[in-house]
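# the sequence isn't on hand, but the structure is:
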C-alpha cells in the first residue's frame, strides 16, 4: 500500500474570510514563542518519531499544506523534504507537492523548491475577478496566479495545479468564464474547483449572518459546476474526483488519491491528522504547544480513534464513490446494491458501469454525491 507524508505549515500572512483551517497570523502568534524555526525543528522531531512507529517504509508521496507553505521559503521547504528523506527515504518516482499562495512566490522560490526535489505545486488562485477576490479576502492580484504558474513551469516543476472557488456571492457566469479562460491560458495540467462553503466561526459566516452578503445558492453552485466541467472537458481535462480534473499522464494528485483510496499516511505538524492500518489520530493544534511537546521528547498526539471494519467499509463507500473509477458494487450488501440500482434508474449512477460491477457517478450524480452516499449507506447497515 502506498505511504504518504503530510506536513502542515500553520503560518499565514493574513486570514482569508472563508478559511477555518488550523492557521495563525503573526498577530495571533505574538508572545507565544512559536516561530518557523521552532516549527521546523519540531517537524524533524515528529518525523523521527514517525519512522520509529511506522517502521521502514519508503515514502511514495509528500504533501506540504497549510496555511501558506510558500511563506516559509524554499530553503525551509527543502529542509522539510530532507527530513522526510532522513527519516524514511523517498520511493523512486515519489510525488512531492507543496501548496503556495501566488503572492509569496517568485522565480527564485520555484527554482529553490525544484532543486530541493519538489515535483508538483498547487497554487491558490480562487478567481480571476478582483471583486470576487475581495469577497474572499484574498490578497493577490488576479494576474499573479497565472504569472506564478509560468514561473513554476520555467523552473522545471513538472505538475502545476490551480485551485478555484466558485459560487461566491457576487460572482457572475462571466466572472467564472474569465477565471477558466485564465486557467486554460496558463497551461496547467490539474485544476481543483470547490463550491464556496460558509464555515461557522469564519469572518465570511459573520458577514452572511449580518446580511452583508447572501448565502451561496445551491442551484447556482450546480450550474457553475456544470460550466466548469464543460469547459475543462472540452480542453482535454478529465475528472477523476468530484472536485478535481487532470490532463495528461501522471497529472492526478497521487497523494490525495491515497486519502480517497483508504491509504496510510502520517500527518506531521500542528493539528495534522494521520492514519495507519485503521488507527486515526490528530495532533495538538497550537504551534507553540506542538513544538514544546516534541522538544520535551513527547508525542504531540491530542486524540485518536480505532476504526472498526464496519467504519472502514463505510468510509470506503463515502470516499470511493467520489472517484471517477467508482467503487466495487461488492462493497455493498443486497440492500445497498438495490439502492444503487435505484440510483442508476434516477440517472445518478452509470447503469453500464453498475452492470459491470462498479458504482460510478454520472455528472448529475456528482452534483448529488452526498445524497447518493447517504442512500447507499442507509441501505447497507454497518
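Yep, it's here. These numbers come from a predicted model, not from an experiment.
# okay, CA-based contacts and neighbour counts for the rest of this
Fine.
# surely residue 314 and residue 377 touch.
Yes: between residue 314 and residue 377 there is a contact at 7.0 Å, judged by Cα atoms under 8 Å.
# residue contacts, residue 298?
If a contact means Cα atoms under 8 Å, 6 or more residues apart in numbering, then residue 298 has no contacts.
# if we use 10 Å, what do you get?
By Cα atoms under 10 Å, 6 or more residues apart in numbering, the contact list for residue 298 reads 45, 46, 49, 290, 291, 292.
# where does the last one land in three-state SS?
I take that to be residue 292. Assigned with DSSP: H, G, I helix; E, B strand; the rest coil, residue 292 falls in the helix class.
# tell me, how many residues neighbour it?
17 (other Cα atoms under 10 Å).
# okay, now the one to match up with it:
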C-alpha cells in the first residue's frame, strides 16, 4: 500500500446501529522511552519541549470533525485513553480530554471510561480527580515486582509502586483496576513471575493482563539482543510461564476471558471486548487507528504534523483501507477464537467447519453448544489454531 505523507480524505461512513461504538484516544507522551517499546510515543527531548496543551487543542478539533464526519454521532459506550503515558497529563489534562469528548459525542449513562497510567506519575489526588471527571476504570503498567526485571525493561517505578497505586485508585472509588504484567523478560525466573502475580492479586484488583515480551525490531532491546547482551527465553519457557500464571490466577478466582486477560466476575474490559467482537471505534490522536463501516484508517504519527493538519481544517489521516468480506471474515475468526465465549460455528465457511474435527481431536478446541472454545493447550497455540482453521 502506498504511504502518503499528506492527509487523505476518509470516505463517507456511518456507524453500524447494532454494534457497540467506542472511542480510543492516544496520548503520545512519555517521560522516558522503555527499551522494549515500539509504540508511537515521544519524550520531551524528542519533541523539543512542546507543550501538551497544543495536543489537547488539536484533539478537541479532531473529535469535533469526527462527529461531523459520521453524520449522526453514535452514543459512545466505551472510552479508552491510552499511550504513551496519559497520566503525565495530570488530573486537569485528563479531565480536559473527557470534556473535549463530551463536547462532540454523547456518552452512554453506563459508559466504561478507562485511562492507562504509569505508577510513577500517579497519586491519590490524581485518582480522585479522575473519578470526579467520570473515569470508571484505570489500567496500570506494573510489568513485574522483580527489581532486575524492571531494570531490564527500563521501567523507572519501584517494585511496590504499582501495587500502591492500585490501592490508591480503589480508595478513590475505582471499582475496576487493571494491572499489566509482562512475562519472559531476559533474566526473569518462574519464581519472579509467581511473586508478581501473587502481589497483584493481593493488591485487590479485579483485572490482570499478561503478555509475553515481544522484542520488536528497531527498539533498544532488539539491539541488545542482537549484540548478545540479552538472551531471550525460548517458546517452551514462555509456555510454562503462561501455564504458571494461569494456574495462579485461577486459584485466586480470576477467570480468563481472552487469551491474555483475566478478571474477577464483572471486571472484564468492555472496550477491548468491543475490539474482539467486531465493534466499531474512532481512533483519535497521533498514530491512532479507527474502524467504522468496514473502513480502517490510521492518523499521522508525529504530534506536530497531527496538530498542523487539524489547524488547516483537515482530519489527520495518514491512510485508510476498506476491508472486503474475506478480510473481515479472517479478522473475525482470528479475534473471536481468542475469547472464552468462543467462536460461533456459524461464522465459519463449510470448508472451515470440516477442519474443526481435527482441531478438536488434537485437543486444541472443544465444542460448547454451537461455539468453539480454545482448550488450555489451544490457548498456547491460538495463532496456529487460526491458521489451521481458516481457508
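Done, it's in. Please read these numbers as outputs of a predicted model, since none were measured by experiment.
# superposing both, give me the TM-score.
After superposition, the two chains reach a TM-score (TM-score structural alignment, normalised by the length of structure 1) of 0.96; 372 aligned residues with a Cα RMSD of 0.9 Å.
# hmm, back to that, which residues do residue 314 and residue 377 of structure 1 both contact?
residue 332.
# which residue in structure 2 aligns with residue 168 of structure 1?
Using TM-score structural alignment, the equivalent of residue 168 of structure 1 in structure 2 is residue 185.
# wait, isn't its match in contact with residue 231?
Yes: between residue 185 of structure 2 and residue 231 there is a contact under Cα atoms under 10 Å: 9.1 Å.
# measure residue 116 of structure 2 to residue 162 of structure 2 for me?
Distance of residue 116 of structure 2 to residue 162 of structure 2, computed by Cα to Cα, to the nearest Å: 12 Å.
# and the longest strand for structure 2?
In terms of residue count, the longest strand belonging to structure 2 (DSSP state E) is strand 107-117.
# show me what residue 50 of structure 1 aligns to in structure 2.
Match for residue 50 of structure 1 (TM-score structural alignment): residue 66.
# list the contacts of its match.
By Cα under 10 Å, 6+ apart, the contact list for residue 66 of structure 2 reads 60, 73, 104, 105, 282, 283, 284, 315.
# please, a ChimeraX command that selects the buried ones among those?
A single ChimeraX command selects the buried members of these (16 or more other Cα atoms under 10 Å):
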select :60,73,104,105,282,283,284,315
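# among the contacts of residue 66 of structure 2, which lie within helices?
residue 60 (DSSP state H).
# residue in structure 1 matching residue 280 of structure 2?
Match for residue 280 of structure 2 (TM-score structural alignment): residue 264.
# its match contacts residue 256, correct?
No: the pair residue 264 of structure 1 and residue 256 fails to qualify as a contact (Cα under 10 Å) at a distance of 11.2 Å.
# common neighbours of these two, please.
Joint contacts of residue 264 of structure 1 and residue 256 (Cα under 10 Å, 6+ apart) are residue 4.
# residue 185 and residue 231 of structure 2 - which one has more neighbours?
More crowded of residue 185 of structure 2 and residue 231, by other Cα under 10 Å: residue 185, with 25 against 13.
# let me see the contact set for that one.
Per Cα under 10 Å, 6+ apart, neighbours of residue 185 of structure 2: 36, 143-144, 148-150, 152-153, 193, 212-215, 230-233, 238.
# one more: residue 16 of structure 1?
So, once contact is read as Cα under 10 Å, 6+ apart, residue 16 of structure 1 ends up touching 133, 134, 135, 136, 137, 138, 139, 202, 203, 204.
# so the counterpart of it in structure 2, which state does it fall into?
Residue correspondence to structure 2 (TM-score structural alignment): residue 16 of structure 1 is matched to residue 34. For residue 34 of structure 2, the assignment made with three-state DSSP gives coil.
# host element of the alignment partner in structure 1 of residue 158 of structure 2?
By TM-score structural alignment, residue 158 of structure 2 lines up with residue 141 in structure 1. Under the criterion DSSP states H and E, no helix or strand holds residue 141 of structure 1.
# now residue 141 of structure 1, nearest residue through space, not along the chain?
Nearest residue to residue 141 of structure 1 in three dimensions, chain neighbours excluded: residue 130, at 7.2 Å (Cα to Cα, 6 or more residues apart in numbering).
# measure that neighbour to residue 177 of structure 1 for me?
When residue 130 of structure 1 is compared with residue 177 of structure 1 (using Cα to Cα), they lie 14 Å apart.
# count the neighbours of the aligned partner of residue 203 of structure 2 in structure 1 for me.
Aligning on TM-score structural alignment places residue 203 of structure 2 opposite residue 186 in structure 1. If you count neighbours by other Cα under 10 Å, residue 186 of structure 1 ends up with 18.
# also residue 350 of structure 2?
Counted with other Cα under 10 Å, residue 350 of structure 2 comes out at 11.
# residues contacting it?
Per Cα under 10 Å, 6+ apart, neighbours of residue 350 of structure 2: residue 391.
# touching, residue 240 of structure 2 and residue 190? I think so.
Yes: using Cα under 10 Å, residue 240 of structure 2 is in contact with residue 190, at 8.5 Å.
# how about the strands in structure 1?
3-9, 59-66, 90-100, 120-126, 159-166, 190-195, 238-241, 244-246, 264-268, 273-276, 279-283, 301-306, 327-328, 358-359.
# quick check: the match of residue 50 of structure 1 vs residue 305 of structure 2, distance?
For residue 66 of structure 2, the distance to residue 305 of structure 2 - Cα to Cα - is 18 Å.
# likewise for residue 140 of structure 2?
Counting by Cα to Cα - residue 140 of structure 2 and residue 305 of structure 2 are separated by 29 Å.
# and what of residue 276 of structure 2?
30 Å.
# residue in structure 1 matching residue 217 of structure 2?
Under the alignment (TM-score structural alignment), residue 217 of structure 2 maps onto residue 200.
# typed the wrong thing, it's residue 136 of structure 2
Aligned partner of residue 136 of structure 2 by TM-score structural alignment: residue 119.
# give the contact list for residue 229 of structure 1.
193, 235, 237, 238, 239, 242, 243, 244, 245, 363.
# alignment lookup: it to structure 2.
Using TM-score structural alignment, residue 229 of structure 1 sits opposite residue 246 in structure 2.
# what of residue 307 of structure 1?
The pairwise alignment with structure 2 assigns residue 307 of structure 1 to residue 323, based on TM-score structural alignment.
# pretty sure its match contacts residue 332?
No: counting by Cα under 10 Å, residue 323 of structure 2 does not reach residue 332; the two are 11.8 Å apart.
# distance check, residue 214 of structure 2 against residue 100 of structure 2.
34 Å.
# those two - which one has more neighbours?
Higher neighbour count among residue 214 of structure 2 and residue 100: residue 100, with 19 against 15, using other Cα under 10 Å.
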